[in-house]
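Asks: Sequence plus predicted model, see below.
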Amino acid sequence: MVDQAETKTSGGFGETVKVIVQALLLALVIRTVLFQPFSIPSGSMMPTLVQGDYLFVSKWSYGYSKYSFPSLKPWIGYLPFEGRIIAMAPTRGDVIVFRKPGDEETDYIKRLIGLPGDRIQVRDGILFLNDVAVPREAAGEFTAEDGSKVQQFTETLPNGVSYLTLDLSPNSTGDNTREFVVPPDHYFMMGDNRDNSLDSRFDVGYVPAENLVGKAQVIFFSIGGNSSPLKIWDWPTELRPSRFFSWLS
């Protein structure tokens, strides 16, 4: 009887370990191939995304490159292929996570504005695509967590994608730029917080197609006050439930 009991106990422990290993492998596959969680560390994409938002990025949206598998790097390094496999072109207006050119260890998140061959310029705060002004309409004020208010505008791209942008200053560095011509297999990215975003107008430059990580799809969690999701005691005052499960255009 003792031997039978020990056998059952051992079998139960083995099954538990097996289930845990399977769950971890499934989570690794999901994170590597399907969805990657991403947190917003700054205000460069306000008002669309604010600091403390947590979102899911779909890895399959544009196919896969060597930057699509960061969780495998400790074991096998970046995969030894160039370009993308199962490649699909992004759509103008997508909110995209990508690796910064020249600093491929750093993730950035911006909105796709310019496709290969496009001519991009900002004149007096107005975005021009191929020498045509992108429609821009006043949309009231955005109220930040500190209570400050900022003028916001609705921009509508040629394919009909609309989103809100912020204008912190009428004469900032990024309000008047040279004309950018997007090279083949590259993209031009801009933050929605136009006067507080290091993007393709500045040191980010044109983003190679290979550097795209995925498309931002949905905010699944959001917490303010520079708090952490692990600080459960902050939840009653800092959670932003109205932002939970907000889909991104």
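Replies: Cool, the structure landed. These numbers come from a predicted model, not from an experiment. Residues are numbered from 1 along each chain as shown.
Asks: going forward, measure contacts between C-alpha atoms and count neighbours the same way
Replies: Noted.
Asks: Give me the helices and strands touching the longest helix along the chain, please.
Replies: For the chain, the helix with the greatest residue count under DSSP state H is helix 2-29. Contact partners of helix 2-29 among helices and strands, from 3 or more Cα pairs under 8 Å, 6 or more residues apart in numbering; DSSP states H and E: none.
Asks: tell me which residues in that helix are buried?
Replies: For helix 2-29, the neighbour count (16 or more other Cα atoms under 10 Å) marks Leu28 as buried.
Asks: again, but for stretch 212-227
Replies: 212-224.
Asks: Dump these into JSON lines; add distance to Glu104 and secondary structure as well.
Replies: Output for the buried residues of stretch 212-227, formatted as JSON lines (distance: Cα to Cα, whole Å; DSSP: H, G, I helix; E, B strand; the rest coil):
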{"residue": "Leu212", "distance to Glu104": "11", "secondary structure": "strand"}
{"residue": "Val213", "distance to Glu104": "11", "secondary structure": "strand"}
{"residue": "Gly214", "distance to Glu104": "15", "secondary structure": "strand"}
{"residue": "Lys215", "distance to Glu104": "17", "secondary structure": "strand"}
{"residue": "Ala216", "distance to Glu104": "19", "secondary structure": "strand"}
{"residue": "Gln217", "distance to Glu104": "22", "secondary structure": "strand"}
{"residue": "Val218", "distance to Glu104": "24", "secondary structure": "strand"}
{"residue": "Ile219", "distance to Glu104": "24", "secondary structure": "strand"}
{"residue": "Phe220", "distance to Glu104": "26", "secondary structure": "strand"}
{"residue": "Phe221", "distance to Glu104": "27", "secondary structure": "strand"}
{"residue": "Ser222", "distance to Glu104": "27", "secondary structure": "strand"}
{"residue": "Ile223", "distance to Glu104": "28", "secondary structure": "strand"}
{"residue": "Gly224", "distance to Glu104": "29", "secondary structure": "coil"}
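Asks: Put this next to the previous one:
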Amino acid sequence: MRWFETILVVLTLATGIVWALDKFVWRKRRHGRDDLLADEKEPWVVETARSFFPVLAIVLLLRTFVAEPFRIPSGSMIPSLQIGDFILVNKFSYGLRLPITNTKIVPLGEPKRGDVAVFKFPGRDETDPEKGVDYVKRVIGLPGDKISYHMGVLQVNGVPVEYTTKQVLDADQGGISIPSELRIEALPGHAPHPILISRDSLLNGAMGDTDVIVPDGHYFVMGDNRDNSLDGRFWGMLPEANLRGRAMFVWMNFGNFKRIGTRVP
């Protein structure tokens, strides 16, 4: 949530400035010496800042550099992630970044093929209202990779990805039951993970069919719900600068408590 991050930064800075001014300037002016008189009450603004600044600073540091919670609002990552899942995201997997601007300040790692990554949506154009919104997709293509997707079959650098059909079922897609295949996909270098493919796309092809070469400094991402995902097939490449972190596990789902603790495959 962009607004929450902005408010957290503003409140942390405001309370920190008030605390610092009181410690190094105002306190001396009030009493003419470094320590407070024991029987005199601090101004409420100073007292509030003193109480909240350490808490806000710790939350900001943890959320910015360690881990951050995100909520899954759509079904684009079904079956790996369900609508209503709250996931915890590792913020240092792809380097330490400043809040709000997302500028990388310490390079610690890069996405691996198969990672489920959270990122700021680059937008289909500059007027896209979704530009900057947090998205979650699976990393399919790394810089330099040639990616092909046709008739439900994914190829990486000319080699078809191995699939195992686990189950044919009627999947719920926004309240509509659609015949689908639950498959296990084995991306090169990554543990197998489940995906969902519409039976109709297997027979007739889909608008998401694509052939691309991933440029330097970019990644190609797709949703695990292959026929119900607005991903790189439709809006292009993901810039490295937009990365937020790697999804680790589900920490809460108020509609299905059994999801708690589920690792993101």
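Replies: All right, it came through fine. From a predicted model like this one, the values you see are computed outputs, not experimental measurements.
Asks: Give me the contacts around the helix or strand just after the longest helix of structure 1.
Replies: Going down the chain from helix 2-29 of structure 1, the next helix or strand is strand 35-39, by DSSP states H and E. Strand 35-39 of structure 1 has contacts (Cα atoms under 8 Å, 6 or more residues apart in numbering) with 30-31, 51-59.
Asks: do that again at 7 Å, thanks
Replies: Strand 35-39 of structure 1 is touched from outside by 52-59, with contacts defined as Cα atoms under 7 Å, 6 or more residues apart in numbering.
Asks: now swap in stretch 69-89 of structure 1 and tell me
Replies: 32, 61-66, 210.
Asks: List the contacts of Phe86 of structure 2.
Replies: 69-72, 250-253.
Asks: Run the angle between the longest helix of structure 1 and strand 35-39 for me.
Replies: Interaxial angle, helix 2-29 of structure 1 versus strand 35-39 (axes from the mean of the first three to the mean of the last three Cα atoms, to 10 degrees): 70 degrees.
Asks: now helix 2-29 of structure 1, how far from the centre of its chain.
Replies: 37 Å (Cα atoms, centre = their mean, to the nearest Å).
Asks: same question, stretch 239-249 of structure 1
Replies: For stretch 239-249 of structure 1, the distance to the chain centre is 14 Å (Cα atoms, centre = their mean).
Asks: Please apply the same query to stretch 139-155 of structure 2.
Replies: On the basis of Cα atoms, centre = their mean, stretch 139-155 of structure 2 sits 21 Å off its chain's mean C-alpha point.
Asks: That stretch maps to which residues in structure 1?
Replies: Under TM-score structural alignment, stretch 139-155 of structure 2 corresponds to residues 112-128 of structure 1.
Asks: how close does Gly175 of structure 2 get to Thr15 of structure 2?
Replies: Gly175 of structure 2 sits at a distance of 47 Å from Thr15 of structure 2 (criterion: Cα to Cα, to the nearest Å).
Asks: Which one's more surrounded, these two?
Replies: Thr15 (23 against 7; other Cα atoms under 10 Å).
Asks: Validate this expectation: that one resides in a helix.
Replies: Yes - the assignment for Thr15 of structure 2 by DSSP: H, G, I helix; E, B strand; the rest coil puts it in a helix.
Asks: hang on, it packs against Ser51?
Replies: No - using Cα atoms under 7 Å, Thr15 of structure 2 is not in contact with Ser51, being 8.9 Å away.
Asks: and for the two, which residues touch both?
Replies: Contacts common to Thr15 of structure 2 and Ser51, judged by Cα under 7 Å, 6+ apart, are absent.
Asks: Apart from its neighbours in sequence, what residue is nearest Ile184 of structure 2?
Replies: Pro194 (4.4 Å; Cα to Cα, 6 or more residues apart in numbering).
Asks: hmm, back to that, need the max-distance pair from the buried residues of stretch 212-227 of structure 1.
Replies: Leu212 and Gly224 (27.9 Å; Cα to Cα).
Asks: Any chance of the contacts of stretch 69-89 of structure 1 in CSV with neighbour count and distance to Asp175 of structure 1 as columns?
Replies: Formatted as CSV, the contacts of stretch 69-89 of structure 1 follow (neighbours: other Cα atoms under 10 Å; distance: Cα to Cα, whole Å):
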residue, neighbour count, distance to Asp175 of structure 1
Thr32, 18, 38
Ser61, 19, 31
Tyr62, 21, 30
Gly63, 21, 34
Tyr64, 22, 34
Ser65, 23, 33
Lys66, 20, 35
Glu210, 23, 29
